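*Asks:* Predicted model, plus sequence, below.
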Amino acid sequence: MKKDQPQRQGVVYSTNSDFSYQTNEPTEATTLPPQQQQLRVQLDKKQRGGKQVTLITGFVGREEDLQTLGKLLKTKCGVGGSAKDGEVVIQGDFRAKVLEILLKEGYKAKQIGG
């Protein structure tokens, strides 16, 4: 089979004119608009050698959009961090500042824990 053709699953031939093949290609998740995001901001110290980080969870969308949000937060706070697997980690205790930035950008966000 050619490399540019999608891998078809299960059906070799169909006489139905309305039939569409299912492929192995993953569907890309769409990013919810900021007004529909339910973000949670919390302080986390577990498994980090006693260091405090601000953890933002609950992001639904593409990895590129998560990276963009993480870069915005890291730039505004002036610290390092990472963004992967639907969560953003900001080094240090910046819960109030991160919450203010998220609300200003139009996200639904709330602080949980302490």
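*Replies:* It's in. The shown structure was predicted, so the numbers you read here are calculated from the model rather than taken from an experiment. Residues are numbered from 1 along each chain as shown.
*Asks:* going forward, measure contacts between C-alpha atoms and count neighbours the same way
*Replies:* OK.
*Asks:* all strands of the chain, in order?
*Replies:* 38-44, 53-57, 81-84, 87-91, 108-111 (DSSP state E).
*Asks:* Distance check, the residue nearest to the spatial centre of the chain against residue 11.
*Replies:* Centroid-nearest residue in the chain: residue 86, 3.4 Å away (criterion: CA atoms, centre = their mean). Distance, residue 86 to residue 11, by CA to CA, to the nearest Å: 35 Å.
*Asks:* Below is structure B, check it against A:
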Amino acid sequence: MGLVYSTEKGRLCPDCGEAVCVCKNNPVRPLGDGVVRVGRETKGRKGAGVTTISGLPLDDTALAGVCTQLKKRCGTGGTVKDGIIEIQGDHRDRIVAELTTQGYRVKRVGG
């Protein structure tokens, strides 16, 4: 077992040994309240809207799988950024229905 704490740097990452993790093998995502939120955003996209899905309690690999499934269901493109799935276009109703059938508690947010 390696160095865990240093008086000079504080708590260290167990994988890379740095105070600020550079290996990013252990992304720390805050635990949510158990509700998946589905909304729509246009900010910073020159008016083009995307449907955002946040609050899914999954790791990055599982989020990518859910994103692929939702993209196929909606017939459009999308991506995962910082733990938030973005699907191109306004598909809130379809995504809420799909995630509800998968057993998640889903809430529509925004207008």
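*Replies:* Everything's here; your move. Remember, it's a predicted structure, so these values are computed and weren't measured experimentally.
*Asks:* what's the TM-score here?
*Replies:* Aligned and superposed, the two chains score 0.72 in TM-score terms (TM-score structural alignment, normalised by the length of the second structure); 95 aligned residues with a CA RMSD of 2.6 Å.
*Asks:* mind listing what's buried in stretch 42-56 of the first structure?
*Replies:* 42, 43, 44, 52, 53, 54, 55, 56 (16 or more other CA atoms under 10 Å).
*Asks:* just stretch 88-95 of the second structure next, same as before
*Replies:* 88, 89, 90, 91, 92, 95.
*Asks:* for the corresponding residue of the first structure for residue 80 of the second structure, what are its contacts?
*Replies:* Aligning on TM-score structural alignment places residue 80 of the second structure opposite residue 83 in the first structure. Counting by CA atoms under 8 Å, 6 or more residues apart in numbering, residue 83 of the first structure makes contact with 66, 67, 70, 89.
*Asks:* swap in residue 6 of the first structure?
*Replies:* Here residue 6 of the first structure is in contact with 23, 24, 25 (CA under 8 Å, 6+ apart).
*Asks:* Quick check: the gap between it and residue 69 of the first structure.
*Replies:* 33 Å.
*Asks:* gap between residue 25 of the first structure and residue 8 of the first structure?
*Replies:* 9 Å.
*Asks:* The two: who's more crowded?
*Replies:* Taking neighbours as other CA atoms under 10 Å, residue 25 of the first structure and residue 8 compare with residue 8 leading, 12 against 9.
*Asks:* Disregarding residues adjacent in the polypeptide, which is nearest to residue 42 of the second structure?
*Replies:* residue 49 (4.4 Å; CA to CA, 6 or more residues apart in numbering).
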